[in-house]
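>>> Okay, structure incoming, though there's no sequence with it:
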């Protein structure tokens, strides 16, 4: 290869590396979420009174997402699964989670503020709160969703 060809190839390779770094820099933007500024909306797929605030991404789309979920006191989420691994951190209150195909609140484990759960895709679970509300932060890679084992448990069904 001639010296001029060597220079041309080197320039092409260097420009490709620079463009790759520039594209990565465009994707990596600072996201700062102040709790007092979150935009809360109803989360009908979870149940009455549940609220969601999306911090990053679109949980229904492919890609990373982060959102917060408020569950009111005395709430119950019937047996369900998620299509993707769910990473949950309890931010406040107490959160109860049971695994398996049947709802048994007596067998649910209690998780307090600071506790974290990593629930693989497809694991059957039920959840809820008792005398106090809970705020959870969930993150993972979408698309995320919820599928109830019994359609009667799905709060979206009339």
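Structure's in. What do you need? Computed from a predicted model, the values in this text were never measured in an experiment.
>>> hey, let's count contacts and neighbours off CA atoms from now on
OK.
>>> Tell me who's in contact with residue 130.
73-75, 94-95 (CA atoms under 8 Å, 6 or more residues apart in numbering).
>>> would you turn the residues you listed into a markdown table with distance to residue 52?
Below are the contacts of residue 130 laid out as a markdown table (distance: CA to CA, whole Å):
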| residue | distance to residue 52 |
| --- | --- |
| 73 | 15 |
| 74 | 17 |
| 75 | 15 |
| 94 | 17 |
| 95 | 16 |
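>>> Return the member of these nearest to residue 19.
residue 95 (45.6 Å; CA to CA).
>>> helix or strand right after the helix or strand harbouring that closest one?
Using DSSP states H and E, residue 95 maps to strand 94-99. Proceeding N to C from strand 94-99, the next assigned helix or strand is strand 109-112, under DSSP H and E.
>>> Structure two is appended below for comparative analysis:
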């Protein structure tokens, strides 16, 4: 496949996956800037919903932004015990902060538990656009992601994408 064709397909796939990711989560975004444009939210105010682009009982809350727009966003993912995030890529830099639990995270296009690093609360990771990654949990884990949209997720192996 020629590079130009590949880039066109990758861009279209990124836009489509961003729309699917956003559609599942758009009802969860109800935080509006207050005085001076500040957004202040306590954990009990978070509205969690399903994530169309992730299997099982993963939940999302969008704290800031619209994932389909070219703008900053902040989201949280709540992943259940023994959850696997299959190898995937994102169209933009991903910045992950672990808030609770342990997020076992690694770079690569093949899932390998032994290759992961255990990221405990307060740990931080930055992943470059298009670089494959995967993760798993052993306990309920909450991570916060922030970056610039449009956002999306493309799985390395099509059979792991619940949107198919």
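Perfect, thanks for sending it. What you are looking at is a predicted structure, and each value in this text was computed from that prediction instead of being measured.
>>> Please pick the buried ones from the contacts of residue 130 of the first structure.
Those of the contacts of residue 130 of the first structure that meet the buried threshold are 73, 75, 94-95, by 16 or more other CA atoms under 10 Å.
>>> Looking at those, spot the one nearest residue 43 of the first structure.
Checking those one by one against residue 43 of the first structure (CA to CA), the nearest turns out to be residue 75, at 12.8 Å.
>>> burial measure for the aligned partner of residue 45 of the first structure in the second structure, as a count.
Correspondence of residue 45 of the first structure to the second structure, assessed by TM-score structural alignment: residue 53. Using other CA atoms under 10 Å, residue 53 of the second structure is surrounded by 23 other residues.
>>> Now do the same contact list for residue 53 of the second structure.
For residue 53 of the second structure, the residues meeting the contact criterion (CA under 8 Å, 6+ apart) are 17, 20-21, 153, 161-163.
>>> Export those as a markdown table, with columns for neighbour count, secondary structure and distance to residue 96 of the second structure.
As requested, those are arranged in a markdown table below (neighbours: other CA atoms under 10 Å; DSSP: H, G, I helix; E, B strand; the rest coil; distance: CA to CA, whole Å):
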| residue | neighbour count | secondary structure | distance to residue 96 of the second structure |
| --- | --- | --- | --- |
| 17 | 23 | helix | 19 |
| 20 | 21 | helix | 21 |
| 21 | 23 | helix | 17 |
| 153 | 23 | coil | 14 |
| 161 | 17 | coil | 21 |
| 162 | 13 | coil | 22 |
| 163 | 13 | coil | 23 |
